[in-house]
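Asker: dropping the sequence and predicted coords here.
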Amino acid sequence: MIQTTIQTIAKALDTSLFGCKDSDISISGISIDSRTVQPGNLYIPIIGERVDGHTFLDSAKTNGAVASFWQIDHKPYPDFPVILVKDTTVALQDLARAYMQSLSCTVIGVTGSNGKTSCKDMLYSVFSQKYKTQKTQGNHNNEIGLPLTVLDLDADVEIAILEMGMEHKGDINFLCSIASPDISIITSIGSAHMENFGSKENIARGKLEILTHTKSLCLYHTCPEIDAVLSEIPHGEVILHSFGPHGDSYIIGDIIHHKDGITFTCNDMENPVSMNVLGDFQAENALPVIYAAKTKQIDENAIEYGLEHIEMTKMRTQQITIGQATIIDDSYKSNPESAKVALDTLSSIPTPCHIAVLSDMLDLGENEKSLHAQIGTYAHQLGIDYVFCVGDLSFYTADAAQGTWFDSKQSLIQALRPFLDTDCAILVKGSRATAMDQIITDLQQGENE
C-alpha cells in the first residue's frame, strides 16, 4: 500500500495543508470508509448521493486515521491534519494516478463484458508463481474502486492486474488514464449495459478505449463487433493478438469435463492444461493468460500449476458443495451471453441431474422480455432437467423453458431443498440487484441446522 507523508501528497496534488503541526506525518494506506480505517491511514471522505463522508471524520480518527482529505467548501475546517482539495473523489483519483506513475511494475489491464474477473483471477494465479503480483480485489473496477486498488499496491509490486468495468462511453478511457496498462486484455463483447450504448459495436468501441492507452501488447477475443470497429482505433506500435475460435494462435483442442474442473489441449502448450474451474469458456479465458505469461518468461510448468490452483472471486462460477449437490454460484451478474455460457457449463458437468435457478437480467432495454424467453428456450434445448425462476422478467424464461416460476425466493428454496440430498448440479444466476446469492446462503444455513 502507499507509504508516504501528507506533505508529499499535498505537493503531488498541488494543494495545501491545514491543522498540521507536523507536515511530515507518515501515511500508511488510505480508506474511504471510516469503519475500515486502520491506524496510520489517510481518510478520504467521499460525497455520495445520500451520505457525505466528511460527517464521519470522528469515527475515522477513533479508528486511527492520522490525516484526512477535506473539501474546501466544507467549512469550518476541523482541528485535525487535513489536505485541502476541491473535490475529494477527484483528489483520490489524482493521488492514484500520481502513485501509479511512481511504480515500476508491469500493469495488465483487463476488461470485457464477461469473463474479466475470471481472467484476472487466472492471471494472478499464474503470474504469482514467479513475480510479486497484486490484483483488483472484489469488484473494485470503477472510478472509485480502481484508484483504491492502485493505492493498495505495494511499492515493490512487480505485476499489477487491474480489472476495468464500463457502464458508459469514456469509462475505460478514464480508468486507463490512471492505470496506464502495459498489456491489455479484452475478454468479450456482450449485451451488458446495452441501454447505455445502443449496439454491440458501440460496446466494442467502449472496450477498445483501452487500446489507445496500452503500451506494448493488446490481447482480444475475436468477435464480429471488434472486427468491425478495430480499424477505427489508433494504436501506434502496440502489438495486437487475437484469441478465441478464430484467433491468431493458441487454438484449443479437446476439452474434457470433470466434476470439479476441465482439462484441455492447446497447440502452444506441450502438455494438456488442467484447470480447477468449470466451463469451456474458461479455457478461452486462459488463452490470453498463457500468452501474456510467456511474454514475461514464465515457464510452462508454472503456467500449468497456476491454472490448476485458481482461487476464484466469490459469486463468479464459484463451486460450493451443499449436501450431495454441487452448487455453481454465478450470482454476481447476468446477461444473455453469460447466461448461455453458464447453462453450457451446467450441462457439461458429469452428474445425473442438472438444475438452473435463474432470476432477472437487467439493463437489457426494450427487448428484455424476448431475451429472457430466449434463455428459457436455450435451457430447454440443452435438456436442463429443471429450470426454476424467480423475478418478474424471469417469468418469460420459465415459460419458454417449460420450467417453474416462483413468486418468491422462499418458495423456490423450499422446492430446491430436496435436491440437496441427490447427486446433482445446481446453477444459481441473476443480475446483482436480484441478490440470488441469498438463495445459496439460505440453503447452507438450512443444511447446518
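Answerer: Here it is on my side, so go on. This one's a predicted model, so the numbers in the text were calculated from it and none came from an experiment. Residues are numbered from 1 along each chain as shown.
Asker: please count neighbours and contacts with C-alpha atoms only from this point.
Answerer: Noted.
Asker: Asp442 looks like it's in a strand, true?
Answerer: No - according to DSSP: H, G, I helix; E, B strand; the rest coil, Asp442 belongs to no strand; its state is helix.
Asker: what about it, distance to Glu368?
Answerer: The span separating Asp442 from Glu368 equals 29 Å under the rule Cα to Cα, to the nearest Å.
Asker: quick one: the strands in the stretch 201-350 of the chain?
Answerer: For the stretch 201-350 of the chain, applying DSSP state E, counting those that start in this stretch gives strands covering 217-221, 239-243, 252-258, 261-266, 273-275, 318-322, 325-330.
Asker: also this one, for the comparison:
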Amino acid sequence: MTALWTSQDAQAATGGESTQEWQASGLSIDTRTLQKGDLFVAIKDVRDGHDFVAQALEKGAAAALVTHLPEGVSPDAPLLIVPDVLGALEDLARAARARTAAKVIAVTGSVGKTSTKEMLRVVLAHQGRVHAAEASYNNHWGVPLTLARMPVDTDFAIIEIGMSHPGEIAPLAKIAAPNVAMITNVAAAHLEAFDDISGIAHEKAAIFSGLVHGGTAIINVDLETSKILWDATPEKKVGFGTDSSADFFLEEVKLSDNVTVISATLNGEPALFKLSTAGRHFAMNAIGVLACVKAVGADIGLAACDLAQWRPPLGRGTRETIYLDRYAAEVSLELIDDAFNANPTSLAAALEVLAAAKPRNDVGRVRIGRRMAILGDMLELGDDAIEQHRKIATLESVAQIDKIHCVGPMMRALFDEIPDQKRGLWVATSQELVAKTKDLIDAGDVILVKGSKGSKTALVVDAIRKLGHPAPTLE
C-alpha cells in the first residue's frame, strides 16, 4: 500500500492527536464507497459521520478523523482526534497542496464547470499525472476532500469550485492556491441569493483571490460582466471568446448531428479541431481549456487533438442510443440527458444542440422522427423567473423543435408562449410525466431532457432508459 497520509503527517498538518500509528492510501467521507486503507473523515453534513465510524473501521478503514471517541468504537481504535473535522480536512488539503509540485487549475462558472474539468482531465492525461475529483465535488467539503486526496507526485490537478451564496468561493480558492483559475461564464444561476448578475460576477471573480503569485486568470471576454472579472485580479490575464481581440479567439463553430468543428486562433496561431459531441457552449469551454493548457506549460497542439476524446459527463448533455426493439437496431431513439441542472444560458445552448440533431424517418409508429424537448423548471432565478422561462420561446432554435413537453409551474409560462403545434404536455411534476413517457416517444426521435436538479427531470431520463433493450448483436 502506498501511503497518501501517515499518522505523523496528518498530525503535523492538523495539530490533532493519533491514538496509534497508521497509514492511509486514500480518504473517504462515505462508508458506502469507502475502500480498504482509507482514512474515514467523519464529516457532519446531512448525517453526522461519527455515527458511521465503527462501520468504517469494520470495512477496513486505516483510521478515522474525529472530534471524540464515537459510540461503539474501542478507545484503542486508530483515530486522529481533532477539535473540528471539517477544519482538519481543510488543513490536510493545505498540506497536500503545499507538498506537491503540481500545477493546479481551478475552474468555476455558472455553467460548464464539470464539463470543463473533465475536458482538462482528458487533454492533460497524456502529458502527465492528473488528479481531479470523480464527481462534482465543488463545495465546502468537496474542494478540501479533492485536494487532500491529491498524490504527492501529481503533475496537474483540476479543482472545480462552485457556490450558491456570497462568500463561498474565496476561502476554497485560497485553499486550492491555483496556478491558473478559469471562469467559464457568468449567468443567471443562484440569482435568488444575489441582487443581480453583477453580484454573481463578483463572487465568481473571487476565485482569482487564491491565485499564487504569478498565476494566470482565464476569462471569458464575451460576457456583459467580463470587465468585472478582468478588473478582479492584478495577476496575468488571458481572454477567450468570440471577440477577435481575445488571446484565444473562437472564430467559427459548425454543429452537425453529433460533432462540433471549431476554427480558432490560439495565442496567435490558427487551429482547426473537433469535439465528438455537438454544442456551441462546449466549443467555448474547449477554447478556455486550451488557454489553461498553455498557461500550465503543456502542449496545446496535442491537447487540441485530444479534445475529440472527451464526452460530456452523465446528466450534462450525455448522448446515448436507446434501443426500443431487442432485435432491430434501427428501432431506436437518441436521448440527450441534460437533466443535472438548468438556467437560461445552458438551456439555450442545449436547445441549439437539439435543433442541429437529425431525427430518422420511417422507423417508428409515427413514421416521422421528431426533435423533442422535455423541459423542467429552471430554479433559483430570482424575481423575474417566470419571464425568463417565457423568453425561451423567442430563441431561434425553438423553430427547429417539433414538440416541447413542459414540467413544473414556471415552465407553464413557456408552454403558454410556444405555438400550438409545438405544444406537447404540461404537467406539474416529473412524476406525472413518467407514467406517460412510453406514449410520448417513438423510434427515430431525438429527445432532450433538461431541468434544474430540483425539478427531477432525471426521473424522465430513467423512464426512457427503462424502455430500452441491450444493443442488438449480429450473429
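Answerer: Done, it's in. All values derive from a computational prediction rather than experimental measurement.
Asker: before we move on, back to that, the more surrounded of Asp442 and Glu368 of the first structure?
Answerer: Comparing Asp442 of the first structure with Glu368 by neighbour count (other Cα atoms under 10 Å), the higher total belongs to Glu368, at 18 against 15.
Asker: so what does that one match up with in the second structure?
Answerer: Taking TM-score structural alignment, the alignment pairs Glu368 of the first structure with Ala385 from the second structure.
Asker: ok, back up a step: for Ser125 of the first structure, which of the strands of the stretch 201-350 of the first structure is the nearest?
Answerer: For those, distance to Ser125 of the first structure was read as Cα to Cα. The smallest value, 11.2 Å, belongs to strand 273-275.
Asker: which helices and strands sit right next to that closest one?
Answerer: With contacts defined as 3 or more Cα pairs under 8 Å, 6 or more residues apart in numbering; DSSP states H and E, the secondary structure elements packing on strand 273-275 of the first structure are strand 261-266, helix 300-308.
Asker: got CSV for these, with mean neighbour count too?
Answerer: As requested, those are exported to CSV (neighbours: other Cα atoms under 10 Å):
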stretch, mean neighbour count
strand 261-266, 19
helix 300-308, 19
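Asker: among these, which is nearest His380 of the first structure?
Answerer: strand 261-266 (24.0 Å).
Asker: quick one on the thing from earlier: not counting sequence-adjacent ones, nearest residue to the match of Glu368 of the first structure?
Answerer: When the adjacent residues along the chain are set aside, Ala385 of the second structure lies closest to Met410, with 7.4 Å between them (Cα to Cα, 6 or more residues apart in numbering).
Asker: give me the number of residues near the one you found?
Answerer: Residue crowding around Met410 of the second structure was assessed by other Cα under 10 Å; the count is 20.
Asker: next up, the contacts around Asn341 of the second structure.
Answerer: For Asn341 of the second structure, the contacting residues are Arg316, Met378, Lys450, Gly451, Ser452, Lys453, taking Cα atoms under 8 Å, 6 or more residues apart in numbering as the criterion.
Asker: aligned to Tyr99 of the first structure, what sits in the second structure?
Answerer: Using TM-score structural alignment, the partner of Tyr99 of the first structure in the second structure is Ala96.
Asker: not counting sequence-adjacent ones, nearest residue to its match?
Answerer: Closest residue in space to Ala96 of the second structure, ignoring its immediate chain neighbours: Ala148 at 5.5 Å, by Cα to Cα, 6+ apart.
Asker: if we can go back for a sec, what's the match for the residue nearest to Ala385 of the second structure in the first structure?
Answerer: Structural correspondence for Met410 of the second structure with respect to the first structure (TM-score structural alignment): Leu393.
Asker: hmm, Leu287 and Leu123 of the first structure touching each other?
Answerer: No - contact between Leu123 of the first structure and Leu287 fails when scored by Cα atoms under 8 Å: they sit 10.4 Å apart.
Asker: higher neighbour count, the two?
Answerer: Each of Leu123 of the first structure and Leu287 has its neighbours counted (other Cα under 10 Å); Leu123 has more, 30 against 24.
Asker: can you tell me the closest non-neighbouring residue to the more buried one?
Answerer: Take Leu123 of the first structure and drop its neighbours on the chain: the residue closest to it by Cα to Cα, 6+ apart is Val289, 5.6 Å away.
Asker: residues contacting the one you found?
Answerer: For Val289 of the first structure, counting by Cα under 8 Å, 6+ apart, the contacting residues are Cys119, Met122, Leu123, Val126.
Asker: next one: the second one from Cys20 of the first structure, what distance?
Answerer: It refers to Met122 of the first structure. 45 Å.
Asker: so those two - more neighbours on which side?
Answerer: Met122 (27 against 16).
Asker: give the aligned equivalent of that one in the second structure.
Answerer: Matched across to the second structure, Met122 of the first structure falls on Met119, judged by TM-score structural alignment.
Asker: wait, isn't its match in contact with Ala308?
Answerer: No - contact criterion Cα under 8 Å: Met119 of the second structure and Ala308 do not qualify, at 9.6 Å.
Asker: just the ones of the contacts of Val289 of the first structure in helices?
Answerer: Secondary structure assignment (DSSP state H) places Cys119, Met122, Leu123, Val126 from the contacts of Val289 of the first structure within helices.
Asker: and the gap between the third one and Ile375 of the first structure?
Answerer: Translated: Leu123 of the first structure. For Leu123 of the first structure, the distance to Ile375 of the first structure (Cα to Cα) stands at 30 Å.
Asker: which residues sit in contact with the residue lying closest to Thr404 of the first structure once chain neighbours are set aside?
Answerer: Nearest residue to Thr404 of the first structure, sequence neighbours excluded (Cα to Cα, 6+ apart): Phe388, at 5.0 Å. By Cα under 8 Å, 6+ apart, the contact set of Phe388 of the first structure is Ile355, Ala356, Val357, Leu358, Ala398, Gly403, Thr404, Trp405, Phe406, Leu412.
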